[in-house]
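Novice: coordinates only, sequence not included:
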């Protein structure tokens, strides 16, 4: 009996090892094709991140995500009604400015403002939608987090298009016919 139990245990361990080896091989093949692995956080990891971002039950927590320079800090300041020069504003600049995740309280305490611990994620992009943006949206869908996609700096893009097409506001002699 002991020999049979030992043989069954060895067979189980060999099958588990073979399964793990196949998973590693599949993951390596995916990485070679540019497919990023899916990492599902454990409950203790979720709790750790909630503590780090000062998550408070009963508040609405949202994240603004996007590539460097897309206007995330400016959107945070505009949403909070804070001018960029204000000492409580998210720092902005023409080069990558914000290098750490921050928490910005709502200047109006009567309205509670509070990737997988947030109640909502806003993905901000400026002139092109990137693989990073797609990865953020894919993970939000995986965790069933509502997302909103916002195109920033539209005024700059419109101005550039108008300039490129040679629009001259001094020649606004278009007549409207009714």
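Specialist: Thanks, I have it. Computed from a predicted structure; not experimentally measured. Residues are numbered from 1 along each chain as shown.
Novice: all contacts plus neighbour counts: C-alpha atoms, from now on.
Specialist: Fine.
Novice: all helices in this protein, in order from the N-terminus.
Specialist: With DSSP state H applied, the chain shows helices at 2-32, 43-52, 72-80, 131-142, 154-164, listed in chain order.
Novice: Looking at these, which one is packed in the most?
Specialist: helix 72-80 (a mean of 18; mean count of other C-alpha atoms under 10 Å).
Novice: coming back round to it: looking at the helices of the chain, which is nearest to residue 104?
Specialist: Closest to residue 104 of the helices of the chain is helix 72-80 (C-alpha to C-alpha; 8.0 Å).
Novice: which strands and helices sit next to the closest one?
Specialist: strand 62-65 (3 or more C-alpha pairs under 8 Å, 6 or more residues apart in numbering; DSSP states H and E).
Novice: just checking, what packs against the strand it packs on?
Specialist: Counting contacts by 3+ C-alpha pairs under 8 Å, 6+ apart, strand 62-65 packs against helix 72-80, strand 120-125.
Novice: export the ones you listed to TSV and tack on distance to residue 144?
Specialist: Putting these into TSV (distance: least, C-alpha to C-alpha, whole Å) gives the following:
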stretch	distance to residue 144
helix 72-80	22
strand 120-125	9
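Novice: try this one next to it:
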């Protein structure tokens, strides 16, 4: 996209007004809230799903409590650890002795949520169908998720003539039989402990297509990178938005006098690159969780990071020297942007937009390649 296309996108002819509008749109992307309600019968695995969706383990700080008995007794909101505008709401299990379905309908505020995920770890039952019908009446979207598929597969694998695809097909057919009353909705089969398998990617694709543009952006930013397919989804989304920080960084874009230059605001570019770093899972906490889940030393995952951009971001965020940086000096993100010819002012808005767009595109591509290598080392590139 060139500058004229960017100006057209924000609906402004005046470059200065367009820069202000671009900043507003960037702010709105991070401020729009996405509220996801997670419900289902007692013990269905709601809390484990909420933790996995937020990239947390069951024992992490701020994780939703899990257990073999019902641990949710009241509606509880959990924010995403890096994207607080994404909120998952753990709703008490329908059918609990002290929490009947009719009481649930009185207490739950349907208007609060953008969508509902109805979870079951076995077959969907009467209460699940009841809730889906009530959600339909409120004209809200709902999705059926069948959890603990990994347990089913392990159990079936003990039998003679085991066929994983046949087991999955049987589970789907059983779920569909029990949901005919709500119009044969699609059922997503997932394992909260291995989101890269089964239907989690399909679930995210479906939610994204059903949400508004800004809410779908919040969704894709929030989900962890658990596979190459999810990485590609994030890449596609971030590439579409590069024009916004490129435009927003062009201070004094309208220059009426010859010889005056455009200043490029590196703080906007830095904020964008830091956001990409977290969204891709290249931050320390995400790499640590990945190393634990895949039983790989975190140092091996970090060794896959080759680009100076990612290293500069890590260096900017680090409170202590990074292990991989002890033998090789790493530029700060500010210095790195300077080295990309952004230290000097440029002569016009067109040149400024082109330069920043190119730098951000290259930086994003470098970080994407880093995360591809991380996934390969982790054994998630299949």
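Specialist: Right, received. Where do you want to start? Bear in mind that the values here come from a model prediction, so they are computed numbers and not experimental data.
Novice: Provide the TM-score value for the superposition.
Specialist: The TM-score (TM-score structural alignment, normalised by the length of structure 1) is 0.57; 110 aligned residues with a C-alpha RMSD of 1.9 Å.
Novice: Could I get the helices of structure 1 in JSON lines, plus columns for distance to residue 148 of structure 1?
Specialist: Shown next, in JSON lines, are those (distance: least, C-alpha to C-alpha, whole Å):
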{"stretch": "helix 2-32", "distance to residue 148 of structure 1": "28"}
{"stretch": "helix 43-52", "distance to residue 148 of structure 1": "21"}
{"stretch": "helix 72-80", "distance to residue 148 of structure 1": "13"}
{"stretch": "helix 131-142", "distance to residue 148 of structure 1": "9"}
{"stretch": "helix 154-164", "distance to residue 148 of structure 1": "16"}
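Novice: To residue 124 of structure 1, which of those helices lies closest?
Specialist: helix 72-80 (6.5 Å).
Novice: against structure 2, where does the closest one fall?
Specialist: Aligned using TM-score structural alignment, helix 72-80 of structure 1 spans residues 46-54 in structure 2.
Novice: Residue in structure 1 paired with residue 128 of structure 2?
Specialist: In structure 1, residue 128 of structure 2 lands on residue 133 (TM-score structural alignment).
Novice: Without its sequence neighbours, what residue ends up closest to its match?
Specialist: Once flanking residues are discounted, residue 133 of structure 1 sits nearest to residue 66: 6.1 Å by C-alpha to C-alpha, 6 or more residues apart in numbering.
Novice: Can you report how many residues lie near the one you found?
Specialist: Residues lying near residue 66 of structure 1 (other C-alpha atoms under 10 Å) number 22.
Novice: I figured it hits residue 121, correct?
Specialist: No - the criterion here is C-alpha atoms under 8 Å, and residue 66 of structure 1 misses it with residue 121 at 10.2 Å.
Novice: in the helix or strand that contains residue 21 of structure 2, what's buried?
Specialist: Element membership of residue 21 of structure 2 [criterion: DSSP states H and E] is helix 15-31. Across helix 15-31 of structure 2, burial judged by 16 or more other C-alpha atoms under 10 Å covers 15-23, 25-26, 29-31.
Novice: With stretch 90-105 of structure 1 instead?
Specialist: 90, 92.
Novice: what does stretch 207-217 of structure 2 give?
Specialist: In stretch 207-217 of structure 2, counting by 16+ other C-alpha under 10 Å, buried: 207-208, 211, 214-217.
Novice: These: which two are farthest apart?
Specialist: 207 and 214 (12.5 Å).
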